[in-house]
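K.L.:
I would like the atomic coordinates for the input below:
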Amino acid sequence: MKEVKIESTLFVYESIDELSKEIQSLMNDAIQAREKAYAPYSKFHVGTALLLDNGEIITGSNQENASYPSGLCAERTAIYYAGAKYPKAKVVTMAITAASQNQKTTSPIPPCGACRQAIAEYEVKQETAIEIYFMGETGRVAKSDSLANLLPFVFDKSAL
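P.N.:
Sure thing, here's the model as predicted:
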């Protein structure tokens, strides 16, 4: 038997005000997207903004459905739209924010597992890491230099 140790590095900012102006702007785009979420069942609103290498900003919000598996998270809404509209562009940075109507979210809220897998697909496809910033409604903001920090054992095309 061999022990394998996995380490992840995240950077945590006390607030959005500590981010660069460019990332603050991207996070504000994500906040605006969050306000457009359709979440009548979970009451959990998520917004995402992507910066592409062609300078385009793509946003997405979660869209729920009474048939729960038919809804789509904000991260996948944005990244799939980016892939459909700009198939050759690379995702450089992703900003995510989440707010609950049931309680104040002040801790960074990372992407769910399904979204991590979708983001991983784009990192593998574009052969470039995606910077990911995530926060709650207010408070601290976490930054990962790559999805690999959030999903260290990625399932990708090499397994197929």
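K.L.:
okay, CA-based contacts and neighbour counts for the rest of this
P.N.:
OK.
K.L.:
any idea how far the residue nearest to residue 91 when sequence neighbours are not counted is from residue 35?
P.N.:
Using Cα to Cα, 6 or more residues apart in numbering and skipping the chain neighbours, the partner closest in space to residue 91 is residue 52 (4.5 Å). Distance, residue 52 to residue 35, by Cα to Cα, to the nearest Å: 22 Å.
K.L.:
can you check residue 29 too?
P.N.:
In terms of Cα to Cα, residue 29 sits 10 Å off from residue 35.
K.L.:
those two - which one has more neighbours?
P.N.:
residue 29 (22 against 15; other Cα atoms under 10 Å).
K.L.:
mind checking the SS state of that one?
P.N.:
helix (DSSP: H, G, I helix; E, B strand; the rest coil).
K.L.:
grab the nearest non-local neighbour of it.
P.N.:
Going by Cα to Cα, 6+ apart, residue 29 has residue 49 as its nearest residue, at 5.9 Å.
K.L.:
neighbours around that neighbour, how many?
P.N.:
Around residue 49 there are 30 residues (other Cα under 10 Å).
K.L.:
wait, a strand at it?
P.N.:
Yes - Residue 49: assigned to a strand according to three-state DSSP.
K.L.:
state the distance from it to residue 70.
P.N.:
22 Å.
K.L.:
do the same with residue 137
P.N.:
Distance from residue 137 to residue 70, by Cα to Cα: 25 Å.
K.L.:
between these two, which one's more packed in?
P.N.:
Using other Cα under 10 Å, the more surrounded residue of residue 137 and residue 70 is residue 137, with 23 against 9.
K.L.:
so what's the closest residue to that one other than its chain neighbours up against?
P.N.:
Closest residue to residue 137 apart from its sequence neighbours, by Cα to Cα, 6+ apart: residue 99 at 4.8 Å. Residue 99 makes contacts with 34, 44, 45, 46, 105, 136, 137, as judged by Cα atoms under 8 Å, 6 or more residues apart in numbering.
K.L.:
let's see this one next, to set against the first:
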Amino acid sequence: MNDHHISTKFTVFDNQSELSSIENELLNKAIQARDSAYAPYSSFNVGAAVILDNDQVFLGNNQENAAYPSGICAERVAIWSAMSAIPHGKIKQIFISARSEKTKVNRPVAPCGACRQAIAEYETRQKENIEIFFAGETGKIVKAYSIKDLLPWMFDNSMLS
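P.N.:
Below is the predicted model of the structure:
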């Protein structure tokens, strides 16, 4: 038996004013997307902004459905929109913002497991890290430097060879 240790790297910003001007602009785009989410069942709105290597920005927000498994998360909407428009583009960064109509979200909201797996697919494909910024409605913002920081034992295409 051998013990192993996994570590992750991330940065925590106290608030949005600590972000660079470009990062601040992208988080604001995620907030705008969040504010037009369709979330009548959970009342939990999420928005995402994806920026590609050509500096094009794609937005997404969660889209719920009365048949719960038929809804989709903001991150996947933004990623798949970007990859549909620019199939060989590379994702540089993803910005995520969440708020609830029921309670104040004052801590960072990380991507769900399905979204982490979708991000892992594209990070593996492009062979370059994707930085992930995630925030609540107020408070701290977390920056992960790679999906591996959020999903260290990720499943990828190497398992299928």
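K.L.:
overlay the chains and give the TM-score.
P.N.:
TM-score of the superposed chains, computed with TM-score structural alignment, normalised by the length of the first structure, equals 0.99; 160 aligned residues with a Cα RMSD of 0.6 Å.
K.L.:
rewinding a little: of the contacts of residue 99 of the first structure, which is the most crowded?
P.N.:
residue 46 (31 neighbours).
K.L.:
roughly how far apart are the closest residue to that one other than its chain neighbours and residue 35 of the first structure?
P.N.:
Distance criterion Cα to Cα, 6+ apart; nearest residue to residue 46 of the first structure, sequence neighbours excluded, is residue 98 at 4.3 Å. According to Cα to Cα, residue 98 of the first structure stands 10 Å off from residue 35 of the first structure.
K.L.:
what's the overlap in contacts for the two?
P.N.:
45, 47.
K.L.:
please, where are all the strands along the first structure?
P.N.:
For the first structure, strands defined by DSSP state E occupy the ranges 10-13, 44-52, 57-61, 91-100, 131-135, 141-144.
K.L.:
okay if I get those strands as JSON lines plus distance to residue 153 of the first structure?
P.N.:
Shown next, in JSON lines, are those (distance: least, Cα to Cα, whole Å):
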{"stretch": "strand 10-13", "distance to residue 153 of the first structure": "17"}
{"stretch": "strand 44-52", "distance to residue 153 of the first structure": "24"}
{"stretch": "strand 57-61", "distance to residue 153 of the first structure": "26"}
{"stretch": "strand 91-100", "distance to residue 153 of the first structure": "20"}
{"stretch": "strand 131-135", "distance to residue 153 of the first structure": "17"}
{"stretch": "strand 141-144", "distance to residue 153 of the first structure": "16"}
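K.L.:
residue 116 of the first structure: which of those is closest?
P.N.:
Distance to residue 116 of the first structure, taken as Cα to Cα, is lowest for strand 131-135 among the strands of the first structure, at 10.7 Å.
K.L.:
so that closest one versus strand 91-100, what angle?
P.N.:
Calculated by axes from the mean of the first three to the mean of the last three Cα atoms, to 10 degrees, strand 131-135 of the first structure forms an angle of 10 degrees with strand 91-100.
K.L.:
how many neighbours does the closest residue to residue 58 of the second structure other than its chain neighbours have?
P.N.:
Leaving aside its sequence neighbours, residue 58 of the second structure sits nearest to residue 50 (Cα to Cα, 6+ apart; 5.2 Å). For residue 50 of the second structure, the count of nearby residues is 29 (other Cα under 10 Å).
K.L.:
just the one 3 residues further on next, same as before
P.N.:
Residue 53 of the second structure sits with 11 neighbouring residues when counted by other Cα under 10 Å.
K.L.:
gap between the nearest residue to it once chain neighbours are set aside and residue 76 of the second structure?
P.N.:
Closest residue to residue 53 of the second structure in three dimensions, ignoring its sequence neighbours and counting by Cα to Cα, 6+ apart: residue 90, at 5.4 Å. For residue 90 of the second structure, the distance to residue 76 of the second structure equals 15 Å [Cα to Cα].
K.L.:
what does residue 123 of the second structure give?
P.N.:
For residue 123 of the second structure, the distance to residue 76 of the second structure (Cα to Cα) stands at 13 Å.
K.L.:
and whatever residue of the first structure lines up with residue 17 of the second structure, how many residues sit next to it?
P.N.:
For residue 17 of the second structure, the aligned position in the first structure is residue 17, judged by TM-score structural alignment. The local packing of residue 17 of the first structure (other Cα under 10 Å) involves 13 other residues.
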